[in-house]
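In: Mind folding the following:
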Amino acid sequence: MARKARNNPRQKRSKSCGCKLCTEEYRPGEKSTRKDCTGPWQARYRDPAGRQRAKQFAGKGAKAKAEAFLDKTRDQVRTGSFVDLDRGQITLEEWREKWRPAQRIGDNTRETADSVWTNHVQPHFGKWRLQSISNMDVEAWVADRVRAVGVATIEKAFRMLDGMLTSALRDRRIAYNPCDGVRLPKAQPKHPDDVLPPTYDQLAEIRACVPEHFRDMLVVAEETGLRWGELIGLRRCNVDLEGLSLQVRETIIQVRGKAVRKAYPKSAAGSRSVPLSDRAARAIKRHLERCPASSARTAPASGMHKEELVFRSVGGGVLGRSNFWRVWTAAADKAGVSRKATNPVTGRVERWPHLHDVRHAFASRLHSLGVPEADAQKILGHERGAKITWLYTHASANSVERVRSALDGGGLRAVAS
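Out: Purely as a prediction, here's the structure:
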């Protein structure tokens, strides 16, 4: 074991000092002009990795400051609470280059995160050094961003900044996380009628106004509650028209504007079997007669194979969310179902209903039919209970049959195909 240095802290020679030792080192042959040395005091220590580090103190009481620093630093290294403030001098942009590769997230989630960084976090904090970001800086940024983009967006941006600084804290680059204690504003509550999903009568009115090519797809959405990516990613090999069920085994996501085939599960509940009501089965049969699909079974890694998709665009390609959104909103306007409201915070116009509200309508329908919450959770593919599936108990083994039975004859007024 190396011996402890006896000259730690030690005084360093200085060009500006006129003592005998400093004069001999920097101005040999000259006469010293003072008795006491004014050079800085250097405290040397080893960080938790064993690297030799040093810090200098100048001015009045420099030696006492160096000794106090050594005592404190040695104690922090020994107890594991050491924070290397020098490593916190990198900018947030530089830290993100180290932090981003360690995030285990999906491609579409990473794309969203990159957008949040580029549009909201980087423009303000990108050039700031980690050590220079204070609690009040974060508070001011949150207040400014809320006025510009609203609560939902600033929540995503704040979570990213908080995650980055939490990692920096764990990496011993900063002494505290300036995001701690920052309270995000609450979103303005909406009127209960504004959060209700559309009724099936309203969905029928919208469906009547969309091009005929898409009507059967919307019927299947109403009868299964599939997410958008699951609906457009449904392949013929995963549809059992005799057994009246379909299997959700994969989805289609958008990555940098390109449709990408992705294998489930995102969660354990993602892969599931969904019952087909008679109405849904008729819609699929009718659509496949007009637009046949290959029943081949290929692996997601082999590429899109769009000929296997049950629901495609008019030209036979993969349906794009933004393209179909224009079709949906035009139909909702024509049917007189849509509502528009101006967000009082951001000033942006918000529309109702969204295509995803079809899934909410399906969940509400299951609830009104008395389907057990655990069965509804299983069919909807929720890993945990959500606001549209209420409270859950354990799913029964025959949940698929029970849901199909309820959909076909559970007392709901018949809906015309």
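
In: Going by C-alpha atoms from here, please, whenever you check contacts or count neighbours.
Out: OK.

In: just checking, what packs against the helix or strand harbouring M217?
Out: Per DSSP states H and E, M217 falls inside helix 212-224. Applying 3 or more CA pairs under 8 Å, 6 or more residues apart in numbering; DSSP states H and E, one finds that helix 212-224 contacts helix 278-290, helix 357-368.

In: between the ones you listed, which gets nearest to M160?
Out: In terms of CA to CA, the element of the helices and strands packed on helix 212-224 nearest to M160 is helix 357-368, at 27.8 Å.

In: how many neighbours does the residue nearest to V358 when sequence neighbours are not counted have?
Out: By the measure of CA to CA, 6 or more residues apart in numbering, the closest residue to V358 outside its immediate chain neighbours is E222, 6.0 Å from it. The criterion is other CA atoms under 10 Å. On that basis, E222 has 23 neighbouring residues.

In: what about E222, distance to T118?
Out: As judged by CA to CA, to the nearest Å, E222 and T118 stand 37 Å apart.

In: Enumerate the helices of the stretch 101-250 of the chain by residue range, in sequence order.
Out: 107-116, 122-125, 135-149, 151-170, 192-195, 200-207, 212-224, 228-232 (DSSP state H, counting those that start in this stretch).

In: I'd like the structure of this one too, to check against the first:
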Amino acid sequence: MGSISSYQTAEGRRYRVRYRRPDKSQTDKRGFKTKREAELFAASVEMSMARGEYIEASASRVTVNELGIGWLATQTHLKPSSLRPAEIAWRVHVNPVWGTVSVGDVRHTDVQNWVSELSKKRGATTVIRAYGVLAAILDSAVRDRRLPSNPARGVNLPRKVAKEHQYLTHQQVHDLAAKSGDYETLIFVLAYTGLRWGEAIGMRASDVDFDRRRIRVSVNAVEVGTEIFVGTPKSHKRRIVAFPEFLEPALREQLRGKTQDDLVFPGEQGGHLRRATRGTRTWFKSALKAAELQPMTLHDLRHTAASLAVSSGGNVKAVQRMLGHASAAMTLDVYADLFDADLDTLAEGLNEAARKSVVGKMWARDESQGRPTP
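Out: This next block holds a predicted model:
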């Protein structure tokens, strides 16, 4: 254990603890009012070094701002569509409140109060994202041995309320496509293949296989601010999707005169098509109104594709492959409402199995109690 010595100050006697760090360099901590306090500190230092949990006091004095800047610089693995929201959350919500605070001074209750106050002014998605940035920065402080544990972990977060999916019928899809002008084929592709918007606008002529009626999904063109970034599909997973036979003539017409490298659905200026979300009037909003449909987003056409696939008899594994979900479980979680009919089938199957297995006993009991025998 380190050595303890006393020294005199204007306020009275104080105690100093001298000890060696794990690298064998010597340091000390002074200012203890009693020898007992100094002994307890010396014992705690020795115990933390024995457990491999020792943290240099000066290491925790670094501010959240200093670590945050470095943390953002290391997020190169994130897609631009994920990095930009994180940067905004850091700049708008995290740094103004926590930037000047030393990581060693961050307290669990302070983080909880911050989350609670932010929840009064912002939606759950914004709050969870801002909290995630702060927590990730403090996680890096733990890994760098600046903190023994992350004080942000374990706080109560607001719950996201899942938006109810909107599904179109076959007739509604055709009505919408008919009112979409030059984008008619695009509407059909989105509603019958489940492609994400970025996957559809990034698709090139070489991705369409008419012999097998397949579309290769290999890129995702994401609009971030005023720029479009072309990268891999979500989760970096490429896939092959099928398109219905009735779509073939429209796709062939869409590709007439195009080379293999040309975009299938280019924008007016020849580049990638932009989302129809800017301004008070857009082609998509106009088409919805003309088709007498309720307001919806282009992403709702992906939900529609899932609905039409299930209603046509597609099993969950096929729908998962079409949508590019990581697992069938994820598909079921997102679209559980589309598989309600499976519950009826399950109950009917159990009923029939019970009929065959419980030879007359159940039915006889029902009859004796005045209930109709199945």
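
In: Sort out which residues of stretch 152-165 of the second structure are buried, please.
Out: A152, R153, V155, H165 (16 or more other CA atoms under 10 Å).

In: now the residues you listed as a markdown table including distance to D300 of the second structure?
Out: What follows is those, written out as a markdown table (distance: CA to CA, whole Å):
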| residue | distance to D300 of the second structure |
| --- | --- |
| A152 | 35 |
| R153 | 34 |
| V155 | 33 |
| H165 | 7 |
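
In: okay, the helices of the stretch 101-250 of the first structure in a markdown table with distance to I284 of the first structure next?
Out: Below are the helices of the stretch 101-250 of the first structure laid out as a markdown table (distance: least, CA to CA, whole Å):
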| stretch | distance to I284 of the first structure |
| --- | --- |
| helix 107-116 | 29 |
| helix 122-125 | 47 |
| helix 135-149 | 41 |
| helix 151-170 | 37 |
| helix 192-195 | 30 |
| helix 200-207 | 15 |
| helix 212-224 | 7 |
| helix 228-232 | 12 |
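
In: right, and these - which one's nearest R279 of the first structure?
Out: helix 212-224 (7.6 Å).

In: quick one: contacts of the closest one?
Out: 207-208, 231, 274-277, 279-280, 283-284, 286-287, 311, 314, 358-359, 361-362, 407, 417 (CA atoms under 8 Å, 6 or more residues apart in numbering).

In: Buried among those? Need that as a selection in ChimeraX.
Out: In ChimeraX syntax, the buried subset of these is picked out as below (16+ other CA under 10 Å):
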select :207,208,231,274,275,276,277,279,280,283,284,287,311,358,359,361,362,407
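
In: wait, isn't R153 of the second structure in contact with A136?
Out: No. Checked against CA atoms under 8 Å, the pair R153 of the second structure and A136 is beyond contact range at 9.6 Å.

In: so who does D357 of the first structure touch?
Out: P197, P198.

In: which residue lines up with it in the second structure?
Out: If you follow D357 of the first structure across to the second structure using TM-score structural alignment, you land on D300.

In: re the thing from before, show me the one of the helices of the stretch 101-250 of the first structure that comes nearest P40 of the first structure.
Out: Between these, helix 151-170 lies closest to P40 of the first structure; by CA to CA that is 30.4 Å.

In: so how much does that closest one differ from the second structure once superposed?
Out: Helix 151-170 of the first structure, aligned to the second structure and superposed, deviates on average by 1.9 Å (mean CA distance after the TM-score superposition for the first structure).

In: Now do that helix: which range of the second structure does it align onto?
Out: Using TM-score structural alignment, helix 151-170 of the first structure pairs with 124-143 in the second structure.

In: what distance separates that stretch from the centre of its chain?
Out: With CA atoms, centre = their mean, to the nearest Å as the basis, stretch 124-143 of the second structure stands 14 Å off its chain's centre.

In: same check, this time on stretch 366-377 of the first structure
Out: Put simply, stretch 366-377 of the first structure sits 29 Å off its chain's centre (CA atoms, centre = their mean).

In: Show residues contacting stretch 11-28 of the second structure.
Out: Taking CA under 8 Å, 6+ apart as the rule, stretch 11-28 of the second structure contacts 1-8, 29-35, 38-39, 41-42, 49, 54.
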